[in-house]
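> Model the structure of this input:
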Amino acid sequence: MLLGALGALGAGPEDIRSFKKLSSAKRDRASDVDVKGKTTFIIPVLWHGPNNQATSIKEAIALASLLPGATVVLPDLAEHKFSDNAAHRMALNELFDLTAISKAAVSYVQLHELRKQWDGQLDVLLYFRDEKFPMVRRLVTRQMGLQPPDQEHWLRSPISMQKGCSAAQVEELRAMLKPYRFVAMLGYDDFALQTHKLAGTLLYDCGDDLCCEAYKQKGPLLRKSDRIYELAEDFISTSIGKGKPFIAGHIRPMPDPCVDLWKSPKEVLDPKEMYDTCRTDFMYSRFVPNLQALQKVYNTSTVFIMTHPVIRPRVFRMLKAGGIDPVFMDMEQFGAALRRPGAAPLATPLSFSLLAMAEEAVAAAAAAFLGTAESSMTGMIVQERLAHGTAPQHTYFMAEDPACADLPCPLPRYYQLPYEQRRLQVVAHMRNNSAAAAAVAAAGAPSGSAAASGSLRDRGDELDLGSQFGPDDGAARRRERAARARQRKLVSGAGGAAGAGRAARAPSRQRRRRRG
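Next comes the predicted model:
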């Protein structure tokens, strides 16, 4: 790294801090822009946790590369709502190395710099799917601090993961956006296939899909900053040992109700309850033997574990029962590293979200990494490792596949299918799920009513709120659980045995897993 080179040349702490300040200032004004000119600004609308937000920024960088003369706008990130209540902003240029973007000749400007010259009024909102989006106006105004355009300027992109991304479709998009200057990009995982998952499109042969190729080339440009890596290196030196090989693991039960199940006080979790609640029930019996196998392959006993604090007691208890003494980063230790004399201060406040950024950098430096394929945090780590040249075969993921019961699945295994074949599989799966959900909703709806559509035209002012994303409050979560219970009764029959319901759900469950 450049900071290491400065140290080797004899630069002292003051020299390095001065260099950082100069670099930061250059980054902030790296793309001075004329808002009265003809530039098209691509502004990603951010939502969900920090890693999902970062993925949206990567998608925006990729989209801008397909539009001649476009400039991508880089917003700061919001803290995670789940762990930090999204209370503060996280400075993007402290978390990520924006010089990598400039060196790749990508035109960019940070949102807070653009706002000094622009009133925040968006010309158009470009969206990439017809359903399962949050309330658009509230998202744009509250989350982004911008003004949404009138609904007549909400446009469905001709390119997307579902529609494909041929050269002709890209030309259609260019013509569509030509009259506009300030373009909000509303999408997540919709620009190209599974950009948040594992390697995104980085290991695919993209064929003729230009969005896949754009993300493959431009996504790796958003990588952790020197300051975040300094914090990671500090932890490695003090808690693991400088130069000592170690394994990193990310244990993330999915979805959120599965986290609630894992944090229960029960000593052993009920397999049926796991099956009904979790997409990752296999993880419960896999993560310990998977890590044990990696210890043998990499000849190390040191295992760094990332998991949410609420399930850490169960995870650590299971690891220790398997003879693994895990290393982890806690908030007190991380805060002390931030305050260490001589350390460059951060404007981003201390939070679990900031700690997670440092944890990801630690995992990126591991000899081997075992992740949760369904998690965007694992995806961020995998793509960070690839961006820094780590060979794909040293990255692994947990899976239900019997071949991965002992030694976990190596990353290249996921990318054996061609991009277009997997994309079509995922699209078919989504359509089947939508049709099944509509049928269940219609069966449970009052007489004469119909299942609500998620399309913009049918929903009027807002896109569909009935999404896969977590509700905001406890009452809503209870309503969601009750609705799920009613749906299960409709599938299995109110008087049917539990085993019959399980069998009825199995085909849908297997389709869901084959999608991954």
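
> contacts, neighbours, all on C-alpha from now
Fine.

> I305 in helix, strand or coil?
Of the three states, I305 takes strand under DSSP: H, G, I helix; E, B strand; the rest coil.

> thought it was touching F328?
Yes. In this structure I305 lies within contact range of F328 using Cα atoms under 8 Å: 5.5 Å.

> So between the two, which is more surrounded?
Taking neighbours as other Cα atoms under 10 Å, I305 and F328 compare with I305 leading, 24 against 18.

> To check against the first, give me the structure of this:
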Amino acid sequence: MSGTSHGALPIRQLLAAKASKASRRRASSADQDSAVPKRLPRLSGGYLFPILAFGPNNQIAGLKEALVLGRLLNRTVVVHDIRNIYHDAKKGGVKGRMGFKLLYDFDYLAQHHSVVSLEELRAEGWDGRIEAVGHFGKAIWSWIKMTVELNVTAESATYIEFGRFDCTKSVVQRMAKKFMPYKVVGVPLAQKVVPNSMYGVELKWTGKQCHDMYLQASGHLIKSSRMRNITRRFRETKLGGADTPYIAAHIRPYTDLCLKWWHKETYDKAKAAGDCKNGHLYLVFVNETVQHMRRLEETVGRGKAKLFIMSYPELKDVITKMYEKVGLHPFFYEMSDLEAELGYKTSISMLGMVEQEISYQANIFIGSSISSMTGMVMQERFARGIPMENTPVFSSNK
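As a prediction, this is how the structure comes out:
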């Protein structure tokens, strides 16, 4: 991107240098907004209970779809805790769920969307019974049964099949009419309302109602003050200070079966192809990180920027060794750091949530393709005004 200069610096470099300061200003603004005693009222259409599945970021994408659907159907969205990834305990974490209000600023969300927490609804006398389940295509029973973990049941619910959702007025009106007799309805959501919502959604305003509403919701789901404070302390103690510029990179071999190939003495992309859907990542992530580091250093000064890495804990040694060969020293957020902050044993999923906030605040964030974790960071950065040239993705060679 070319543009007029400010002194000797191109505009894109100024934007890169200012990104983390801008993110802190937004965080400060969010803190102020959250203190405002304002909340959108309950909607007259009843309640929409999002039935969410897969990993935490897939669930967050589904929640954002629910926020879109709630507005369209004139229903208040029931916000509940986020389930840890299925193999969390096997990876050294814990089973269970993460408290929504520990992760996200509920009060800020409630200023922009009509939402109620599951705890609030229970305190008001709701018995946990979903009266109707609306689904797009085949009902996915394994998802629906997971509501039992929240002491919510759809056992006696009426099931209503709507076919493919296309965000047209006629489809929305049909849904609203079918749901009308029921106070609390559940909808399984994962790329049902917005295609590619987990990863690959267009990061631009398109004029398409559901798409643009989804991106708006991405800007309303900000991390809680607790998560932001944890991030602040990490930056102050490990990344050189609250104002130190840095790059964050998400290095995510996909699928999980690909991890074993990264540990081999010599990486063979051809042999790994069956397990590695983004096998080119291994070959390019170091050099492409160096390129972005040089771009940032043109603004902040050579050696002044840090490098934060979000990846699998078991790849830390491999990644560190590869970066150190080119003179970069990567920093990681450790489970021990998080557990010291929280005061109890926590999940790999919670670790990932903190890593995402650190990545969100970076001057430059480099993502991995085919990753919902990358997708959530990119969506938030776009929705909250960070230039997309500072949110690239590692190249792929299909």
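
> Work out the TM-score between the chains.
Overlay of the two chains. TM-score (TM-score structural alignment, normalised by the length of the second structure): 0.82; 363 aligned residues with a Cα RMSD of 2.9 Å.

> residues shared between the contacts of I305 and F328 of the first structure?
Common neighbours of I305 of the first structure and F328 (criterion: Cα atoms under 8 Å, 6 or more residues apart in numbering): none identified.

> Quick check: the aligned residue for K58 of the first structure in the second structure?
Mapped onto the second structure by TM-score structural alignment, K58 of the first structure lines up with K64.

> Please apply the same query to R457 of the first structure.
Checking TM-score structural alignment: R457 of the first structure goes with nothing.

> Quick check: R457 of the first structure vs V183 of the first structure, distance?
According to Cα to Cα, to the nearest Å, R457 of the first structure and V183 of the first structure sit 20 Å apart.

> Have a look at the two and say which one is more surrounded.
V183 (23 against 12).

> Quick one: map the more buried one onto the second structure.
So, by TM-score structural alignment, V183 of the first structure is matched to V185.

> so that match sits in a helix?
No. Secondary structure of V185 of the second structure (three-state DSSP): strand, not part of a helix.

> who touches it in this structure?
V185 of the second structure makes contacts with Y47, L48, F49, I130, E131, A132, V133, G134, F179, as judged by Cα under 8 Å, 6+ apart.

> Following element in sequence after the lengthiest helix in the second structure, please.
The single longest helix within the second structure, with elements called by DSSP state H, is helix 11-35. Note on helix 11-35 of the second structure: by DSSP states H and E, the next helix or strand toward the C-terminus is strand 47-51.

> Need the contact partners of that following strand.
Residues from elsewhere that reach strand 47-51 of the second structure, judged by Cα under 8 Å, 6+ apart: 62-63, 66, 70, 75-79, 130, 143-144, 147, 183-189.

> Name only those of these that count as buried.
With neighbours counted by 16 or more other Cα atoms under 10 Å, those contain buried members at 62-63, 66, 70, 75-79, 130, 144, 147, 184-189.

> so where do the strands sit in the second structure?
Under the criterion DSSP state E, the second structure contains strands at 5-6, 9-10, 47-51, 76-79, 82-83, 97-98, 115-117, 132-135, 158-161, 184-188, 246-251, 306-311, 330-331, 364-366.

> winner for burial among those strands?
Ranked by average neighbour count under the criterion mean count of other Cα atoms under 10 Å, the strands of the second structure are headed by strand 364-366 at a mean of 28.
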